[in-house]
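Student: Task: produce atomic coordinates for the following.
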Amino acid sequence: MNLELLESFVQNYPEEFDGVLDCISVAVTCTFNRLGTLLAVGCNDGRIVFWDFLTRGIAKVISAHVHPVCCVSFNRRGYKLVSASIDNTVAIWDILTGECDQKYRFPSPILKVQFHPRDDGQFLVCPMRHAAVLVTVDGGHRIIPPEEEDNDLNIVASFDRRGDHIYTGNGRGKVLVLCSKTLENKASFKVTQGTTSVTAIKTIEFSRRGNSFLLNSADRIIRVYDSKTVLECGKDGDPEPLQRLQDLVNK
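Tutor: Next comes the predicted model:
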């Protein structure tokens, strides 16, 4: 008998889990450091909880914000953490001391914040209904230029694996690839659903190894692309996804 036919009704997710980390508050967001030994959890009460993932115990708790923490990101060496809250603030924390090194205030809520994968002096901020901002720790900043034709400010952005490029996606399905040093447009393409309609980009995530990245879009399809292929296609290219992941039953 065909094994796939026998297991056609088996669930496609694990029936057993490895364990539960009993957080002191409602967890909103979390991220691992580069080695996977430390887990930072942003909570609904504004605290950041650091878990030692080897012993599964709480290593430190920081009272970071007044309002819920919506995003956290480690730097490459793992001793700094940048956090964003719905109170429009972004803060950089020293994990060992628990002290705040820098705090920045933005005019709108923050959707995402991310440390540069190679340079601890830069981080990327995605404010709501505003172009992404590349911020340097010493106080300077540069606004990531959006697509001139679309003028859509529902923008998500992410560094690639090495931080050489910044990938941005907007509410009209347009993805731009910009050089992180010069902010020059290197490539672009549009994510379409079917032949005519376009779909909004919700999330851009890169793999820890390799050149793959995925786009989570409003049509509930996760598309996996190869970054080298996207760069080779250039501006207004039409790269083909490596994979399309979709739940055909309940979307």
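Student: C-alpha from now on. contacts and neighbour counts both.
Tutor: Fine.
Student: The closest residue to Cys43 other than its chain neighbours: what's it in contact with?
Tutor: In this structure, Cys43 finds its nearest non-sequential neighbour in Ala27, 4.5 Å apart by C-alpha to C-alpha, 6 or more residues apart in numbering. Ala27 sits next to 41-44 when contact means C-alpha atoms under 8 Å, 6 or more residues apart in numbering.
Student: Roughly how far does Ala27 sit from Val69?
Tutor: Distance, Ala27 to Val69, using C-alpha to C-alpha, to the nearest Å: 9 Å.
Student: shared neighbours, the two?
Tutor: Overlap of the contact sets of Ala27 and Val69 (by C-alpha under 8 Å, 6+ apart) consists of 42-44.
Student: I'd like the structure of this one too, to check against the first:
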Amino acid sequence: MQTPLLDPFGTKIPDVIEHTLEEGIALTSKFNRKGSLLATGCSDGKVVLWDFDTKSPATSLDKHTMAVLGLSWSRNGRKLLTWAADQTVVVFDVKKGKACFRKSLSCVAKACAIHPRNEHMLLVCPAALDPLLITIKPDPGNEGMCIQESEHVIPIMASAPEGVQTHLGPTACFSRRGERMYFGTSWGTVDVYDTATRTRIQSVQLQLQRNEEPFAPGEELLYLPSDPIVDTISAQEKADIERQQKEEERIASMYERRLKEVTALRGKLQHHAGRRQQLLRKKKKSGKRVKKKGASDAQPKTKKTKATTPTAAPAAEASTATTQ
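Tutor: All right, here's what the predicted structure looks like:
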């Protein structure tokens, strides 16, 4: 960008316009994981895939009859999930260039996402209903098509407080590995659900109402509030609640076990000390000298010898003196 264009009162346009979308008005766009393809949703219901290397349209996907509202790529880039204002959700096979799954809803979908590790698992959030966790599988009778295998309703609306309008519905996204689901509600909460059990782990109350909660490929959860400020919260702390609880329980059990061992050892030491004091008191009363065990064995025994009296020598000297 040029320096004069960084003026907040100026018009910010790119230096070079490489290509323009001539087939319609783009309402939404999203890159795949590698950045080689760019999907754009148009107002006439078309989804145009752009080859970012050649800067030219690669293919056009036609399945919607009204404006495309959102896009979601699979991790490997083979599937593309789209939802439009015609109350339909469509999964496209990018390589074949045709739709492999289509589902009609009773209202417009507000947000959808493909599981980052399983491209056959879809998360659909209708505007006025509870989110749906849909699992699809290949159709054995029709090659290249998929059918719905299961559908689970996640009761988000039941946790709404009284007097709050729930017609907007929640927005949702998966975590980086798909183990958690994050739902942002219109009453200002972010609910964390387990994907496998579909149970709520924690609900975080925020200050303002949140419109979208896209999940960045790291450990931060980016949310867009109703005000112009964009903020993030730590998703690692919210996602590892069960792990933290298990760690706390493990530490508590370890501490309790160590405390029992120390208490038992202290009781044994006190018992031995009390027994020794009793023995010492008994021996003192009986008048016996208390010796430490092994002390007599350590000292060598010596025999006592009688000392000779030096009286014999002076007597002999006296007798010799008298004879002389």
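Student: For the contacts of Ala27 of structure 1, which entry has the maximal number of neighbours?
Tutor: Neighbour counts for these, by other C-alpha atoms under 10 Å, peak at Gly42, which reaches 28 neighbours.
Student: What residue in structure 2 is paired with it?
Tutor: Matched across to structure 2, Gly42 of structure 1 falls on Gly41, judged by TM-score structural alignment.
Student: That match: which element?
Tutor: Assessed by DSSP states H and E, Gly41 of structure 2 sits inside strand 37-42.
Student: Other residues contacting that strand?
Tutor: Contacts with strand 37-42 of structure 2, where a contact means C-alpha under 8 Å, 6+ apart, come from 24-32, 47-52, 67-71.
Student: Buried ones among the residues you listed?
Tutor: For the contacts of strand 37-42 of structure 2, a neighbour count by 16 or more other C-alpha atoms under 10 Å gives the buried set as 24, 26, 28-32, 47-51, 67-71.
Student: Give me the subset of those residues lying in strands.
Tutor: Counting by DSSP state E, those place 26, 28-31, 47-51, 68-71 in strands.
Student: closest to Leu122 of structure 2 among these?
Tutor: Leu122 of structure 2 has its nearest neighbour among these in Leu71, at 12.4 Å by C-alpha to C-alpha.
Student: For that closest one, which residues are in contact?
Tutor: Shown in contact with Leu71 of structure 2 (C-alpha under 8 Å, 6+ apart): 28-30, 39, 41, 80-83, 112.
Student: Repeat that for Leu133 of structure 2.
Tutor: 121-124, 151-154.
Student: Most neighbours among those residues, please name it.
Tutor: Neighbour tally across those (other C-alpha under 10 Å): the maximum, 24 neighbours, falls on Val124.
Student: The host helix or strand of it vs structure 1, mean deviation?
Tutor: Counting by DSSP H and E, the element that carries Val124 of structure 2 is strand 121-126. By mean C-alpha distance after the TM-score superposition for structure 1, the fitted strand 121-126 of structure 2 averages 0.9 Å away from its aligned residues in structure 1.
Student: That strand packs against which elements?
Tutor: strand 109-114, strand 132-138, strand 171-174 (3 or more C-alpha pairs under 8 Å, 6 or more residues apart in numbering; DSSP states H and E).
Student: In TSV: those, plus distance to Leu221 of structure 2.
Tutor: Converted to TSV, those look like this (distance: least, C-alpha to C-alpha, whole Å):
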stretch	distance to Leu221 of structure 2
strand 109-114	15
strand 132-138	21
strand 171-174	10
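Student: picking that back up, looking at the contacts of Leu133 of structure 2, which is nearest Thr166 of structure 2?
Tutor: Nearest member of those to Thr166 of structure 2, counting by C-alpha to C-alpha, is Ile154, at 14.7 Å.
Student: Would you mind finding the match for that closest one in structure 1?
Tutor: Using TM-score structural alignment, Ile154 of structure 2 lines up with Ile144 in structure 1.
Student: Check the gap between its match and His65 of structure 1 for me.
Tutor: Remark: distance between Ile144 of structure 1 and His65 of structure 1 (C-alpha to C-alpha) = 27 Å.
Student: Glu15 of structure 1 too?
Tutor: 36 Å.
Student: More neighbours: which of those two?
Tutor: Between Glu15 of structure 1 and His65, His65 has the larger neighbour count (other C-alpha under 10 Å), namely 22 against 7.
Student: Just give me the neighbour total for Ala131 of structure 1.
Tutor: Ala131 of structure 1: 23 neighbours (other C-alpha under 10 Å).
Student: Spit out the contact partners of it.
Tutor: Here Ala131 of structure 1 is in contact with 143-146, 153-155 (criterion: C-alpha under 8 Å, 6+ apart).
Student: between the contacts of Leu71 of structure 2, which is closest to Ile136 of structure 2?
Tutor: For those, the residue nearest Ile136 of structure 2 by C-alpha to C-alpha is Leu81; the value is 12.6 Å.
Student: Over which residues of structure 2 does stretch 162-171 of structure 1 lie when aligned?
Tutor: With TM-score structural alignment as the criterion, stretch 162-171 of structure 1 aligns to 177-186.
Student: buried set for the matching stretch?
Tutor: Buried residues in stretch 177-186 of structure 2, counted by 16+ other C-alpha under 10 Å: 178, 180-186.
Student: again with stretch 114-124 of structure 1
Tutor: Within stretch 114-124 of structure 1, the residues that count as buried by 16+ other C-alpha under 10 Å are 114-117, 120, 122-124.
Student: Outside of that stretch itself, which residues are in contact with it?
Tutor: 72-76, 82, 113, 125, 132-138, 157-159, 161-163.
Student: If we use 7 Å, what do you get?
Tutor: Stretch 114-124 of structure 1 has contacts (C-alpha atoms under 7 Å, 6 or more residues apart in numbering) with 73-76, 113, 125, 133-137, 159, 161-163.
Student: From these, list the buried ones, please.
Tutor: 73-76, 113, 125, 133-136, 159, 161, 163.
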